[in-house]
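Asks: for reference, the sequence and a predicted model appear below.
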Amino acid sequence: MNHFRHRIPCNVPSTIFRNISRRVSGGNGSHKRTMLAWQINAYGDNSNLKLAKTQIPVITKKNQILVKVEAASINPIDFRMRDGYGATIFRQTRKFKDNVPEFPLTLGRDFSGVVAEAGKQVTHVKEGDDVWGMSYMKQGTHAQYVLVENDEIGAKPRNLSHVEAASIPYVAMTVWTALCTTAGLRPENYHGKHVLVHAGAGGIGSFAIQLLKAWGAEVTTTCSSDAKQLVMDLGANHAVDYKTKNVKRELRQIGKFDVIVDGVGGQTEEYSLGLLKHSSDAKYLSLRSPIMLETDSLGLVRGGVSAGLQMIQKSVKLKNRFHWVFASPHKEALQHVQMLVEKEQIKPVIDKIFAFSELPEAMAHVEMGRARGKTVVDKFC
């Protein structure tokens, strides 16, 4: 199931890494230690990404864990944030939570690596453990070290390499937040349900198909014609070419859906709303909330009100069955997915692998929007 189509060797000069410790301690000198991180100092295109030497984060809270990153993935949220998407909300969140400046900003949401140091309240992982997880609403994972909290991290599946493991946490947290937290359902509730997953060949879709099949759901997905075999191999029961002349009619012929997971929005949402069953427990789960765009455009208050009114209109139209999804960390989800991965019910789907030194090229590859599965950055030398 793994798709390792492209590997680029790490070619960052070794002299740059000379002063970077392989093991970080909480001793008096830890604040002087440095690492490399891909950062931006202004919003814009890939030319703003710079490889910078910066301080390794220092644990300041008892629930924090410092992780040496071995691999990280690129998600669409990364290049959108590079462009300034969500800057208003992220800026306020970082200021309120950690009181840190907006720039320099390190992007990247998920990772696989090794625990370098753990706070006193951390009990489920320890120094030296192989771990995976997600950095949420703060400095990201496109760096040699990342600081995360208790609920953002778990034990890496034993049967995966760091590259394979890094492809999963962010999409796993997004899909879990949609299917469980937002929909209010448990994994056992999905047995026998008919679920539509839009864009099944992408990172979110390829994971969602496998997770739902592991839970016993019947899964229909949309994809391009050249991705049909991939999504069927992942477990989809039906695959519809989204470029067909009447995709709504083809989907309706398959039957209406108990749950729809929509990571596309726009015209896809317009024709999909009518495909949801009329039952009160049917759920339309949209990953395309306008709140970031609205607050960026109108400010925190006016943008929040505007997005809220849109939510009310959709919710009334679908009788409270329409929901926007916002990814959030969840320790139980990581543990559950770890179990399914180790049982080989979920496998990583990787499109291309780039070296740490080639991270801007990896970002550009994802931005093209043609990836089958995930793009991973390896060898954080």
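Replies: Perfect, I can see it now. Residues are numbered from 1 along each chain as shown.
Asks: hey, let's count contacts and neighbours off CA atoms from now on
Replies: Noted.
Asks: residue contacts, residue 273?
Replies: 284, 318 (CA atoms under 8 Å, 6 or more residues apart in numbering).
Asks: so how far is residue 364 from residue 47?
Replies: 11 Å (CA to CA, to the nearest Å).
Asks: more neighbours, the two?
Replies: Higher neighbour count among residue 47 and residue 364: residue 364, with 14 against 9, using other CA atoms under 10 Å.
Asks: the more buried one belongs to a helix?
Replies: Yes: under DSSP: H, G, I helix; E, B strand; the rest coil, residue 364 falls within a helix.
Asks: please enumerate the strands of the stretch 151-300 of the chain.
Replies: 153-155, 194-197, 218-223, 238-241, 259-262, 283-286 (DSSP state E, counting those that start in this stretch).
Asks: what is the longest one packed up against?
Replies: Here strand 218-223 touches strand 194-197, helix 203-214, strand 238-241, going by 3 or more CA pairs under 8 Å, 6 or more residues apart in numbering; DSSP states H and E.
Asks: next up, a second structure to put side by side with the first:
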Amino acid sequence: MVINAFGGPEQLVWGDLPMPEPGAGEVLVRVACAGVNPADWKTRVGKLSAYIDYHFPFVLGFDLSGIVEAVGKGLDALAPGDRVFGMSKQGQGRDGSYAEYCIADAAFLTPLPTGWSFAQAAALPVAGTTAYGGMVDVGDLQVGQSVLVNGGAGGVGSIAIQVAHALGARVAATCGPDNMSYVRGFGADHAIDYRAGDVAQAVRKWAPDGVDLVLDAVGLDSLLPSALDIVAPGGRYVEIATLISQASVEDVAHAAANGVSILSNMDAVMRLPQHLGGLAALCAAGGVKPPAIEIMPLAEAGEAHRRIEGQHVRGKIILEVASHDDW
């Protein structure tokens, strides 16, 4: 699926492009599944044009899973036939994973976790590295700390809960009333219905001194005004940069004066390969299990974008790029 111009979901149409060839350090992946992320629709409408060198026709898609088809010269870490998941080079202006074949850097691919399907693994790369990097790297998560995941039922939130739980933290998560048992199933010690009342008050009831870490997987400044009310002095509030709103300079300075750090997950973007490796290790050890997924055919990519843009998807939407029952 390609876009030939910026615009709405209707811009996603079928297209034929030449077979890409991997260069040094690159891998050609035969794509089984592609995960759909908020960053995909933002790429489609041109919101990320400050970061991506677009060309048209352009193939969207960061997340992928599939089989290594070919490797670039001098690369021996992966071989044709390997089952992998990871990220495309869409962020560097290369065509993404909504296609039969996709180029990826070898550093951004890792073996499929044992027992995971291609569809389940395609839910991991962006959401998983965002959760892991926000928690472990930027958030400096420590054993025994208390954590709040804002938006626990989404793709990032459901993985963040598991990462925090697996690494020995106490975890609370916000969600809608229909997802209370869902987030508890991922290891949340406490579920907070954000529609039922004052979230900050509910957090303080659970952690009277404030939590050590907040990972805000909702954005829109939904909890930012309450940061000083819910984060303990010396704690951290981590925002996800691809969400709509970000803390102002005044917000950051005011929080810092009160001993609270407001940070972006992008502070650790150069360490994404390490985040992917750490996440894969947790998956292999059974500390992270797949979030809820809904599989849609690649032809329905436009509808998938409409739903992701509405922001109320439980888990992840996965596009099935190719039939892979016999892979």
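Replies: That came through fine. These numbers come from a predicted model, not from an experiment.
Asks: returning to what we had before: may I see the strands of the stretch 151-300 of the first structure arranged in a markdown table, with distance to residue 336 of the first structure as well?
Replies: Shown next, in a markdown table, are the strands of the stretch 151-300 of the first structure (distance: least, CA to CA, whole Å):
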| stretch | distance to residue 336 of the first structure |
| --- | --- |
| strand 153-155 | 10 |
| strand 194-197 | 20 |
| strand 218-223 | 20 |
| strand 238-241 | 26 |
| strand 259-262 | 20 |
| strand 283-286 | 21 |
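Asks: mind putting these into a markdown table with mean neighbour count and distance to residue 232 of the first structure?
Replies: Formatted as a markdown table, the strands of the stretch 151-300 of the first structure follow (neighbours: other CA atoms under 10 Å; distance: least, CA to CA, whole Å):
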| stretch | mean neighbour count | distance to residue 232 of the first structure |
| --- | --- | --- |
| strand 153-155 | 24 | 29 |
| strand 194-197 | 26 | 13 |
| strand 218-223 | 24 | 9 |
| strand 238-241 | 20 | 7 |
| strand 259-262 | 25 | 17 |
| strand 283-286 | 24 | 22 |
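Asks: residue in the second structure matching residue 126 of the first structure?
Replies: Under the alignment by TM-score structural alignment, residue 126 of the first structure pairs with residue 79 in the second structure.
Asks: can you report how many residues neighbour the equivalent of residue 336 of the first structure over in the second structure?
Replies: If you follow residue 336 of the first structure across to the second structure using TM-score structural alignment, you land on residue 278. Residues contacting residue 278 of the second structure under the criterion other CA under 10 Å number 18.
Asks: do residue 45 of the first structure as well
Replies: 15.
Asks: over to residue 267 of the first structure?
Replies: Quick note: residue 267 of the first structure (other CA under 10 Å) scores 8 neighbours.
Asks: and if you look at residue 17 of the second structure?
Replies: Using other CA under 10 Å, residue 17 of the second structure is surrounded by 12 other residues.
Asks: show me what it aligns to in the first structure.
Replies: In the first structure, residue 17 of the second structure lands on residue 54 (TM-score structural alignment).
Asks: a strand runs through its match, doesn't it?
Replies: Yes: looking at residue 54 of the first structure with three-state DSSP, it is inside a strand.
Asks: return the residues in contact with it.
Replies: 34, 35, 36, 37.
Asks: now residue 118 of the first structure
Replies: Neighbouring residues of residue 118 of the first structure by CA under 8 Å, 6+ apart: 59, 63, 64, 65, 66, 125, 126, 127.
Asks: tell me which two of those residues sit farthest apart.
Replies: Longest distance between any two of those is 15.1 Å, between 59 and 125; criterion CA to CA.
Asks: what comes into contact with stretch 264-276 of the second structure?
Replies: Here stretch 264-276 of the second structure makes contact (CA under 8 Å, 6+ apart) with 86, 107-108, 110, 125, 128-130, 132-134, 137-138, 238-241.
Asks: narrow those to those that are buried.
Replies: Among the contacts of stretch 264-276 of the second structure, the ones that count as buried by 16 or more other CA atoms under 10 Å are 86, 107-108, 110, 125, 128-130, 132-134, 137-138, 238-241.
Asks: which one in the first structure is aligned with residue 66 of the second structure?
Replies: So, by TM-score structural alignment, residue 66 of the second structure is matched to residue 113.
Asks: where does its match sit: helix, strand or coil?
Replies: The assignment at residue 113 of the first structure comes out as strand when based on three-state DSSP.
Asks: can you check residue 44 of the first structure too?
Replies: Under three-state DSSP, residue 44 of the first structure comes out as coil.
Asks: how many other residues sit next to the alignment partner in the second structure of it?
Replies: Aligned by TM-score structural alignment, residue 44 of the first structure pairs with residue 7 of the second structure. Residue 7 of the second structure has 15 neighbours, counted by other CA under 10 Å.
Asks: for residue 7 of the second structure, which residues are in contact?
Replies: Contacts of residue 7 of the second structure by CA under 8 Å, 6+ apart are 44, 45, 46.
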